[in-house]
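S.K.: Show me the folded form of this:
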Amino acid sequence: MKRIVTGLILTFFAVAFFACKDNDFEKQRENELKKLDEFIRSTYPELEPNATGLYYKELEQGTGDTIKIGDEVQIFFDMWTLDSTHVVGTGRYEPLEMRVQHPSNLSSSAEYIEQLRSLNEALTYMQTGTKSLLIFDSQLGFGQYGATGVGGFTPLMMEVEVYKVYPAEIPEEEEED
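M.R.: Modelled structure (predicted):
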């Protein structure tokens, strides 16, 4: 009986070990970055990533003050994978309302659109009326595990238009300085 249990346990671990080789995160990350690099070179060769790896292209210039961390914004957006598969978006219906957060305060694996590090970072470059294209890897997106409709290690494109900006309120003691 001990031999059968030991044999089953060894078989289980052998199957688990070889199954994990197919899910090698380093290899998946490497493939993702290769796919992103090829896409950028063939589609947007003029774009360079910023320090975080975000590719940002302003499509229409906005007006007013640049958005700051803590501001409330209303945006329209659409998101696609690099092969143009539509993932999610607001279209021109109901804008998404969110508070802009510092990207370093967000996890590397977002669960919701407003938690995307790439979106929060890009909004700090924009004003009311700005329309921009964002291209980013999974570290600025939904991470190694993905989200509903988005697989892990998936680079994404996002078109964002700032509809309204509500500046963060400054505490009274700061106003007097």
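
S.K.: use CA for all of it now, contacts and neighbours both
M.R.: Will do.

S.K.: Ends of stretch 53-71, what's the gap?
M.R.: Stretch 53-71 has an end-to-end distance of 24 Å (CA to CA, to the nearest Å).

S.K.: Other residues contacting that stretch?
M.R.: 47-50, 99-102, 118, 122-137, 140, 165-168 (CA atoms under 8 Å, 6 or more residues apart in numbering).

S.K.: Just the ones in helices from these, please.
M.R.: Among those, the members found in helices (DSSP state H) are 118, 122-123.

S.K.: Please generate a structure for the following sequence too, so the two can be compared:
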Amino acid sequence: MKYLKFLLIILPAALFFSCDSYSDEELNAFDAKIEKYLKRKNIECKKSASGLYYKILEEGEGDFIQFTDKVMVTYKGSFLSGETFDEQTEPIELKVSEQINAWKEIMLQLKKGSKAYMIAPPQLGYGGYEIEKVPPNSILVFELEVVDVM
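M.R.: All right, here's what the predicted structure looks like:
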């Protein structure tokens, strides 16, 4: 019985994560698209070990956001084409732990009042899944502001 429970938990998780793995060639292609976009727009960003491109626009004040925190944020999400797929101009409450990997990663570097710009390759966004207006394997551009940390 314990073995069955183990399989019911581990197998779906393994399938979920294996469906979204990318080859080195694919990862390099995502990077090339992002770097071309940044060069064309004359934007300088840092690149994290995970592949997230980001720029902290305003540092904010207080303690850094924790993984278990809730935050009030405003944001704009778009594609490299400039087309907006989501925008929240009024603050919305989000749990950091429930966001896409790109958001989880950047949030840990932000504080109340921080503003950031980031470009998330598919492996840090929605991967190969289609989510509402976001096609599979999309590179996502976000501008966000942390209004409050709870």
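
S.K.: Give me the TM-score for these two chains.
M.R.: Overlay of the two chains. TM-score (TM-score structural alignment, normalised by the length of structure 2): 0.75; 128 aligned residues with a CA RMSD of 2.1 Å.

S.K.: Counting residues, name the longest helix you see in structure 1.
M.R.: Max-length helix for structure 1 by DSSP H is helix 2-22.

S.K.: and after that one, which helix or strand comes next?
M.R.: Downstream of helix 2-22 of structure 1, the first helix or strand assigned by DSSP states H and E is helix 25-43.

S.K.: give the contact list for Asp31 of structure 2.
M.R.: So Asp31 of structure 2 contacts 51, 121 (CA under 8 Å, 6+ apart).

S.K.: Actually, Ile139 of structure 2.
M.R.: 30, 34, 79-80, 119-122, 125.

S.K.: So for stretch 16-33 of structure 1, what gets flagged as buried?
M.R.: Within stretch 16-33 of structure 1, the residues scored as buried using 16 or more other CA atoms under 10 Å are 28-29, 32-33.

S.K.: same question, stretch 53-68 of structure 2
M.R.: In stretch 53-68 of structure 2, the ones that count as buried by 16+ other CA under 10 Å are 53-56, 60, 64-66.

S.K.: Tell me which residue lies nearest the centroid of structure 1.
M.R.: Gly141 (2.3 Å; CA atoms, centre = their mean).

S.K.: For that one, what is the corresponding residue in structure 2?
M.R.: When structure 2 is aligned by TM-score structural alignment, Gly141 of structure 1 is paired with Gly125.

S.K.: do you know how far the closest residue to that match other than its chain neighbours is from Leu108 of structure 2?
M.R.: Once flanking residues are discounted, Gly125 of structure 2 sits nearest to Ile100: 5.6 Å by CA to CA, 6 or more residues apart in numbering. Using CA to CA, Ile100 of structure 2 is found at 13 Å from Leu108 of structure 2.

S.K.: and Leu52 of structure 2, how far is that from Pro91 of structure 2?
M.R.: Counting by CA to CA, the gap from Leu52 of structure 2 to Pro91 of structure 2 is 24 Å.

S.K.: Fine by me, thanks again.
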